[in-house]
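In: Dropping the sequence and predicted coords here.
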Amino acid sequence: MCERPDIIRLRIHYFRTIKKKREEGYEPVYLDETWIPESHSARSLPGKGGRLIVLHAGSHRGFLPGCDLVFRSRSTDGRDCHTEMNSQVLTAYVEEQLLLALPDKSLVVMNNAPYHSCRDPINHCPTSNSTKGEICQWLDNNRIARPTKAKKN
């Protein structure tokens, strides 16, 4: 399987950074979320019924005590957990649970879900999922020149 060179470079950078931080005495703590069928049954039909959203953090030592967050999704229409797992839920989790349980010199590692990056909720940078109109509006609002006949590829 061929991989894009930019992805390979990013992966190499990630592994080098983790190695360097470990050598400096930091312990990586991994944070992620998922959902499971509320019935906990393998016979549950995908997309049917309630779901539980699960968020936890752990390291090579195991899960961090007191860092589990499990709540019932209100959605039953087949959407994934990202509709209810948002920056407000994550911020409260970090402030009320994760920060209290992190060992000294921890390095929190998480994926790039949109709600993991909420530096500026008012003026967030467009993503590849943004529409052309949203991108153009953001460029205009930030006084960034753009060609009048620009295309979104």
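Out: Done, it's in.

In: can we go C-alpha only for contacts and neighbour counts from here?
Out: Fine.

In: Could you measure from Arg22 over to Leu107?
Out: 9 Å (CA to CA, to the nearest Å).

In: ok, now Val29?
Out: Per CA to CA, Val29 is found 6 Å from Leu107.

In: putting a second one here so we can go through both:
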Amino acid sequence: MGTRLKKGISVNGQSREIIYNVYKYFSREAETFKYLFKELPNLKNLRLKLIEAINFKGSTVTLRKILRKMGFWYCKTRDNRKTLMEKHDVRLKRTKYLDKIKISRNEGSDIVYMDESYIHTNAGIKKPISKGQRLIIAHAGSENGFVPGALLVYKSTDTTGDYHKEMNSENYEKWVKNQLIPNLPTNSVLVVDNAPYHNKYTEKLPNSNTREQDMIDWLTTHNIPVDPNEAPLQYKHEHIQYSIDKILAEHGHSVLRLPPYHPDFNPIENIWAQLKQYVAQRNVDMTLTSVKNLLQEKVNMIGPEDWKKYMYQCECCLETFNIPNSVFGDSVVLNLLNGTESVPTA
């Protein structure tokens, strides 16, 4: 699904490429640009890079909105200029992911990537009158190929257009228990995105509206010191446990969550593209049965070599960020005042 922006501006099919190229621009060129031209890259130059890389069609206003949706925010520099900076929590989550996946590789763990997607029964028609019926797909794979027996395909019943609503935590956990876990290699690390059903808590967490005594009881249960001089919930994140993490841990596996806005860290995104292209080129009957059969047919054709190729591409993308932290620190900002448009307030 594309990222829907304010006033109807939609990134849609370009969203992944835009995100990837924005980050690639920061990591590979920001410091060089800064030293060569004695200024930070600005929004205008960033847009030119996107036009060159992916034939970006949006204006600087559109690009600014995309960046804000990606987790960038406006702040002031020491000389009182307004700049756009990546949010610290997004950068921190990416750094943690890079560290954890490196550790998992060094330990020899099998890293398994999973995701959900969809396909319509009229796939392949250039100008369909309607999108037709839709199938929801869930699967997982690694450098060894698809996880055997893990493919899940079922008919969509949702009419909102958001396929994520088709999968809830109950259905997802059922799939994990019955189809995924029995077929995972020992000591696997399952990489997932941040869909809500991947992040169901094992217990209800306290918040700012929780009664004081209930909050104290929760803190005491989790052996968190109650200090009247500190915000009691600041350590809450250290005690969060997700339902699927617990389920997988009971079977000797662990879960690693992708950082927000980094779909190119997941090789299964390219696998989905292969599957959909295959179906679109051969979809004659345009029925649920024929599309499902074509999906299964292509899944059987995609083997370890395909997965290794796309995992290598992800490794290259990861290497983009394995550079000194200074590149992604506070110094990497977009100087919007060097552009042609005024900067809105945060």
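Out: Now that the structure is in, tell me what you want to look at. Note that the structure is a prediction, hence the values are computed from the model and not measured.

In: And Arg22 and Leu107 of the first structure? Which one has more around it.
Out: Between Arg22 of the first structure and Leu107, counted using other CA atoms under 10 Å, Leu107 has the larger neighbour count: 18 against 15.

In: How much space separates the more buried one from Leu45 of the first structure?
Out: 38 Å.

In: Ile8 of the first structure -> the second structure?
Out: By TM-score structural alignment, Ile8 of the first structure lines up with Arg91 in the second structure.

In: If you could redo that for Thr91 of the first structure, that was the one I meant.
Out: So, by TM-score structural alignment, Thr91 of the first structure is matched to Glu173.

In: quick one: Ile137 of the second structure is in a helix?
Out: No: read with DSSP: H, G, I helix; E, B strand; the rest coil, Ile137 of the second structure is strand and lies in no helix.

In: Excluding chain neighbours, give the residue nearest to it in space.
Out: In space, Ile137 of the second structure comes closest to Val153 once its chain neighbours are excluded; the distance is 4.7 Å by CA to CA, 6 or more residues apart in numbering.

In: dump the residue contacts of the counterpart of the one you found in the first structure.
Out: Aligned by TM-score structural alignment, Val153 of the second structure pairs with Val70 of the first structure. Contacts for Val70 of the first structure (CA atoms under 8 Å, 6 or more residues apart in numbering) come out as Leu52, Ile53, Val54, Leu55.

In: which of these tops the neighbour count?
Out: Ile53 (21 neighbours).

In: what residue of the second structure matches up with that residue?
Out: Per TM-score structural alignment, Ile53 of the first structure is aligned with Ile136.

In: Going along the chain, name the helices of the first structure.
Out: Assigned by DSSP state H, the helices in the first structure fall at 5-23, 87-93, 99-101, 132-141.

In: Nearest to Asn123 of the first structure, out of those?
Out: helix 132-141 (7.8 Å; CA to CA).

In: just how off-centre is that closest one within its chain?
Out: 24 Å (CA atoms, centre = their mean, to the nearest Å).

In: can you check stretch 1-16 of the first structure too?
Out: The answer for stretch 1-16 of the first structure is 19 Å, by CA atoms, centre = their mean.

In: Also stretch 305-316 of the second structure?
Out: For stretch 305-316 of the second structure, the distance to the chain centre is 17 Å (CA atoms, centre = their mean).

In: Could you do stretch 57-72 of the first structure as well?
Out: So, by CA atoms, centre = their mean, the centroid of stretch 57-72 of the first structure is 16 Å from its chain's centroid.

In: What are the buried residues along that stretch?
Out: Of the residues in stretch 57-72 of the first structure, Ala57, Gly58, Ser59, Leu64, Cys67, Asp68, Arg72 count as buried by neighbour count, 16 or more other CA atoms under 10 Å.

In: Identify the contacts common to Arg22 and Leu107 of the first structure.
Out: Pro28.

In: Tell me who's in contact with the most centrally placed residue in the first structure.
Out: With distances taken as CA atoms, centre = their mean, Ala113 lies nearest the centre of the first structure, 2.9 Å away. Ala113 of the first structure makes no contacts at all, as judged by CA under 8 Å, 6+ apart.

In: Tell me how far it lies from Cys81 of the first structure.
Out: Applying CA to CA to Ala113 of the first structure and Cys81 of the first structure gives a distance of 11 Å.

In: I'd like the distance between the closest residue in space to Met110 of the first structure that isn't next to it in sequence and Ala42 of the first structure.
Out: Computed as CA to CA, 6+ apart, the closest residue to Met110 of the first structure that is not its neighbour in sequence is Leu31, at 5.2 Å. In this view, Leu31 of the first structure and Ala42 of the first structure are 25 Å apart by CA to CA.

In: So those two - more neighbours on which side?
Out: More crowded of Leu31 of the first structure and Ala42, by other CA under 10 Å: Leu31, with 17 against 9.

In: So what does that one match up with in the second structure?
Out: Match for Leu31 of the first structure (TM-score structural alignment): Met114.
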